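Q: Give me a 3D structure for the following:
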Amino acid sequence: MSNISEASFSEELEKEGIDGSLVLGHPSGLFVLFFTEMWERFSFYGMRVLLINFLTSAIISGSPFSGWGWDPVQAGALYGTYAMLLYISPIFGGILADKYLGYRMAVVIGAAIMTLGHLFMAFDTPLFLYLGLGALVLGTGFFKPNMTSILSEMYKKFPQKKDGAYTIFYMGVNSGAFFGMMLCGYLAEKIGWHWGFGLAGIFMFLGTLQFWFAKPIFGKVGDPPTAEQKEAAKKLTAESTNPDDKPNPFTKLDTILIVVMTILGLGYAINDPLSKIAGFDVFSSLQIGDFAGQNVAIISALVLFLFVVISRLSRYTRVVRDRLIAVIIFAFFVIFFWMSFEQGASSLVIFARDNVDRALSGNSLTIFNTVNTLLTVVPLILITYVVAKLTKQTFGKALLSNVVQFICFAGVWGIAIWMLYREYTAEASEITVSWFSILNSFFIITFANFVSKVWDSKYNPPAAVKYGLGLIIMAIGFGLLAFGANGIQEGVKVSMIWLVLAYMFHTLGELCLSPVGLSYVSKLAPARMIGFMFGMWYLAIAIGNKLAAILGGQIEVITKQYSLSTFFLIFTIVPIVAGLIVISLNPVLKKLMHGVK
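A: Now for the predicted structure:
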């Protein structure tokens, strides 16, 4: 079936109970997932790009632009915990979906909870903001792992089509992020914070409805596992003669240590913002000299974690053990990548607001408006074309889903045209802080195909080299910021070109490292352990996100004590060193991977 025709593909899908209507050579269900993920990412990134800016903006009584006046350390502590928990909660949501709920119901539950979270945040009061962030963490736990699980199950018998499907799905992620940051950011910064947070919630709600009403298209894909399926899976494992397929059950000691480290880890995540914002420190009794008690707690959790990992690794066969060690080494270095890359959600937002010259008038405003119009309208036309194709194929099967989709795109087109008209008729304007964040999605769409072709050519480097290149290329972006900010005095602002170039290099680094990481986890881990190892991988990303927010919160402290250039040099030097180390480990990693390429 490597060269399966569209007619045969459609017939095979129908046999599986999946709607056989094809859009651009793929099942219509893929594009339902595409748009569901797009609206979720619209909401997530639309809110994310506002949070640090809102928390650290000045308090202006009675103004729709009044922030909370927090310092970056406090804002970073709250955002870091939120980002950390976002990558941990899917571990539990995936388990519940696998065993009880089914993927599709888990997605609906997650989307509904996230809609409630965005609604809470539109009130932007302390109580509702904390409730909103909590709901977003919980909802993401159900939503995030199960969207890709539905996609994977839909293509289970068509592996030759899976790479193309994931590429299309990934475009949905970036399209949602692009328009969410652009439109939510514009409304928040030009009209008021309520509007930006509220718009994110509206599209999350509509995305939920669109997915729910499209149920007939998926057949039984994503349904809860039946008792027969569970029994068959157990029987297959029990009868396997491959020692790598045999379960490695957790011992009592493993379980106790996992519970202790989980309590300590979650305690640290909650205590960090609690101590910095409210001045209440749960771990004060653990303090050693000037070393904070919460740091003692998290280091203790990491030590226990390493002990459990090492003790479990010793129980595997040599090949499996070596491959899992390779995954752990990759996961360790991915922490340094996200620690730097995720400055885009914290310190770079503050830098863009306070240190970048965003004022435009005359010819510079005309040029920007022309570029911004092309950036907005061209992608919208392309995605609207896909919507029209999907509607044509599914009109009689999922009418309500199509109606909701029409409302979504009518809304996006309306807001986009209003935004562009408003900017064209202004004599002078200031680029929104959030506009710079859309560059990551734009550069991904621009360069993804080029990078993919390099990996498919004779120049495809080993995994360790890809990792090293990702870290080093991303670090070049921070090096440019350090150079651009060198020697600037207080009150002087730098050209926006430095930030644009930084985002370009950050994106190129991401394209080298991020997709490769997930691919190697799936290749190196035994089938029965893929879920567990993905959990390990997301834990590494969670740690990277938390470190990013903690270090990003120090931007004003380091700038006052040293300079803004020094702050960016930290994120230049550390990733370059990490990148060189991981490249030098290539021979070791090659041996550990035992032929996996």
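Q: Only C-alpha atoms from now on, for both contacts and neighbour counts.
A: Will do.
Q: check contacts around residue 30.
A: 151, 165, 169 (Cα atoms under 8 Å, 6 or more residues apart in numbering).
Q: Over to residue 202?
A: Applying Cα under 8 Å, 6+ apart, the residues contacting residue 202 are residue 115.
Q: if I look at it, how far off is residue 384?
A: Noted for residue 202: a distance of 19 Å to residue 384, by Cα to Cα, to the nearest Å.
Q: Now a PyMOL select for only the buried ones of the contacts of residue 30.
A: The buried residues among the contacts of residue 30 can be selected in PyMOL (16 or more other Cα atoms under 10 Å) with this line:
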select buried, resi 151+165+169
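Q: And the contacts of residue 30, which is closest to residue 31?
A: residue 169 (7.8 Å; Cα to Cα).
Q: Verify the contact between the closest one and residue 34 for me.
A: Yes: taking Cα atoms under 8 Å as the definition, residue 169 is a contact partner of residue 34 at 5.2 Å.
Q: how near is residue 76 to residue 351?
A: 14 Å.
Q: Which of the two has more residues huddled nearby?
A: residue 76 (31 against 18; other Cα atoms under 10 Å).
Q: What is the three-state secondary structure of the more buried one?
A: Per DSSP: H, G, I helix; E, B strand; the rest coil, the secondary structure class of residue 76 is helix.
Q: That one and residue 350, how far apart?
A: In this structure, residue 76 and residue 350 are 11 Å apart, going by Cα to Cα.
Q: Overlap in contacts, these two.
A: In contact with both residue 76 and residue 350: residue 52, using Cα under 8 Å, 6+ apart.
Q: Alongside the first, I'd like the structure of this one:
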Amino acid sequence: MSNTAKLPHQKELFGHPVGLYVLFFVEMWERFSYYGMRAILTLFLAAPVIMGDPQSGYGWSNAETLSFYGTYTMFVYLTSIPGGWIADKFIGQKKAVMVGGLLLCLGHGILAVDAQWAFFTGLILIVLGVGMLKPNISTMVGGLYKEGDDRRDIGFYVFYIGINLGAFLGALIVGIVAAKWGWHYGFGLAGIGMALGQVMYFYGLKYLTGVGDFLGAKDSLNKDVMKKPLNKKEKDRMLVMFLSFLIIIVFWGAFEQAGGLMSLYTEQKTDRLLSFSLPLIGNEVPAAVFQSINAFFIIILGTAIGSFWYKWAKKGKESSSLFKMAIGVIIMAFGFFFMSKASTEVVMNGDKIVEKSAMIWLVLAYLFHTIGELCASPVALSFITKLAPIKYASFMMGAYFAATGLGNKVAGLVGELSKDAGEFEVFTGIAIFCTIFGLLILAILKPLKRLTHGAEELKLNK
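A: Model prediction:
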């Protein structure tokens, strides 16, 4: 073999390390399984009990369903803190991702069993699996690039498209399967997707040499770094990251209405009838399928928005991560005005729905939510890998996902308010609050940027 030939982990494809595409497909299948399960979770819990029917659910009320959804999705992401800590202190990111994947395969597989013990056991295993996998695979993406490599942000956009390709296919396919053959067939299909992701990970390990290894190992070149206390610059950056988590909590607290209140609204108050018939679906679109719209828009718009911010920065204009995140919150907020409009079209006669709202308002809401998400979420992932001290890399990524989990709990609490206040008031309140919050972040941007100590302006040649 020639001395100039690159080893597998050194190879690049389309200007990025091949390892990026390995992690892309692993995360794609993991998100296929998670979002496929999530797309039908609230619908399953709220479905009436019909003995012997594959469409039988648990018959929970909307309030009970939304409360459980918020609590469950909160714990899914809160476990990212111990998952990141375990990786930093004991086994490294690479092994943590492997353990998380195995737990997820078990969890989704058990959900396919039509029994209450299996349902709750499966959910617990998914909570543990996501906690081990999610923060560590994202940190590994950052580890593919050297400090100051300006391809990092674009790399996270590519990775983010993988997340949402899985979310799109999961919500679409699992939603259709669950609607046609029953809830537990849908849960089982999600498990097959996770198994494919695990196979992909084992195959691609050769492209991840030197990425995600345990830094505290005796033969690690960075073992001394793990013992050093943080300096002032690192402490300032940690402070900015914790402040940015507040943005994350607010963003996901609003955005995650998609899996809770908006999902139930779609099922109960949206006219989903088509004037034509589609294969497998018929002329009524399953409510769970609408969960795929957001992911579809991300696949279409992801690289375009990533390129826009890249060119914007090249022109010397404001493009810090905090700026993008604040803009994302504001854009996402506008999507809820379309939901407010949708709720005005619903006509009630007592407890009976006489007229439902049009599907177009949901589509427009998801469009604005998607643009906002693309300005905030992949940028935040890259932001954490830029600022986090190496000894706390996975822990801080875990803290980011924990903030996401708290946002999910907020989403459940806010969704519950619709029981008394009504959807119009809740949707409009979210829109107004998030707009004001985003503007406030923009107003205090300069002091927050100073605390990053130039981390956002690092270049590859420094």
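Q: count of neighbours near the aligned residue in structure 1 for residue 136 of structure 2?
A: Correspondence of residue 136 of structure 2 to structure 1, assessed by TM-score structural alignment: residue 146. Using other Cα under 10 Å, residue 146 of structure 1 is surrounded by 26 other residues.
Q: Please apply the same query to residue 259 of structure 1.
A: 12.
Q: And the one 5 residues further on, by the same measure?
A: Counted with other Cα under 10 Å, the burial measure for residue 264 of structure 1 works out to 20 neighbours.
Q: Contact partners for it?
A: Residue 264 of structure 1 touches 297-298, 300-301, counting by Cα under 8 Å, 6+ apart.
Q: Please list only the buried members of those.
A: For those, buried by 16+ other Cα under 10 Å: 297-298, 300-301.
Q: Residue 454 of structure 1 reaches residue 460, doesn't it?
A: Yes: the pair residue 454 of structure 1 / residue 460 is scored as a contact, 6.1 Å apart, by Cα under 8 Å.
Q: hey, where'd the helices end up in the stretch 351-500 of structure 1?
A: 362-394, 399-424, 438-455, 463-484, 497-524 (DSSP state H, counting those that start in this stretch).
Q: now, of those, which is deepest in the fold?
A: Sort those by mean neighbour count, taking mean count of other Cα atoms under 10 Å, and helix 463-484 sits at the top with a mean of 24.
Q: just the angle between it and helix 497-524, please?
A: Here helix 463-484 of structure 1 points in a direction 170 degrees away from that of helix 497-524 (axes from the mean of the first three to the mean of the last three Cα atoms, to 10 degrees).
Q: Remind me what helix 463-484 of structure 1 packs against, helices and strands.
A: Secondary-structure packing of helix 463-484 of structure 1 (3 or more Cα pairs under 8 Å, 6 or more residues apart in numbering; DSSP states H and E): helix 318-341, helix 497-524, helix 564-584, helix 586-593.
Q: by contact count, what packs against the first one?
A: For helix 318-341 of structure 1, the packing partners by 3+ Cα pairs under 8 Å, 6+ apart come out as helix 463-484, helix 497-524, helix 530-552, helix 564-584, helix 586-593.
Q: try 6 Å this time
A: Contacts defined by 3 or more Cα pairs under 6 Å, 6 or more residues apart in numbering; DSSP states H and E place helix 318-341 of structure 1 against helix 530-552, helix 586-593.
Q: Can you name the element that comes right after the longest one?
A: Downstream of helix 530-552 of structure 1, the first helix or strand assigned by DSSP states H and E is helix 555-561.
Q: which of the residues in the helix or strand where residue 149 of structure 1 lies are buried?
A: Using DSSP H and E, residue 149 of structure 1 maps to helix 126-154. Residues of helix 126-154 of structure 1 classed as buried: 128-152, 154 (neighbour count, 16+ other Cα under 10 Å).
Q: what does residue 566 of structure 1 align to in structure 2?
A: Counting by TM-score structural alignment, the partner of residue 566 of structure 1 is residue 425.
Q: ok, residue 299 of structure 2 - contacts?
A: By Cα atoms under 6 Å, 6 or more residues apart in numbering, the residues touching residue 299 of structure 2 are residue 161.
Q: start and end residues in structure 2 for the stretch of helix or strand residue 255 of structure 1 belongs to, please.
A: Here residue 255 of structure 1 sits within helix 252-273, counting by DSSP H and E. Aligned using TM-score structural alignment, helix 252-273 of structure 1 spans no residues in structure 2.
Q: need the contact list for the equivalent of residue 159 of structure 2 over in structure 1.
A: Matched to structure 1 by TM-score structural alignment, residue 159 of structure 2 sits across from residue 169. Residues near residue 169 of structure 1 by Cα under 6 Å, 6+ apart: residue 34.
Q: just to revisit the earlier point, helix 530-552 and the helix holding residue 149 of structure 1, what's the angle between them?
A: Going by the same axes, to 10 degrees, helix 126-154 of structure 1 makes 140 degrees with helix 530-552.
Q: Would you mind getting the average deviation of the very next helix or strand once past helix 126-154 of structure 1 from structure 2?
A: Scanning forward in sequence from helix 126-154 of structure 1 by DSSP H and E, the next helix or strand is helix 162-190. Taken over the aligned residues, the distance from helix 162-190 of structure 1 to structure 2 averages 1.7 Å (mean Cα distance after the TM-score superposition for structure 1).
Q: highest average neighbour count across the helices and strands packed on helix 318-341 of structure 1?
A: Mean neighbour counts for those (mean count of other Cα under 10 Å) peak at helix 530-552, with a mean of 23.
Q: Return the angle between stretch directions for that one and helix 252-273.
A: Per the same axes, to 10 degrees, the angle that helix 530-552 of structure 1 makes with helix 252-273 is 30 degrees.
Q: Centre of the chain to helix 530-552 of structure 1, how far?
A: Centroid separation for helix 530-552 of structure 1 versus its chain: 11 Å, with Cα atoms, centre = their mean, to the nearest Å.
Q: Tell me the helices and strands packed up against that helix.
A: Counting by 3+ Cα pairs under 6 Å, 6+ apart, the packing neighbours recorded for helix 530-552 of structure 1 are helix 72-96, helix 318-341.
Q: which residue lines up with residue 58 of structure 2 in structure 1?
A: Using TM-score structural alignment, residue 58 of structure 2 sits opposite residue 68 in structure 1.
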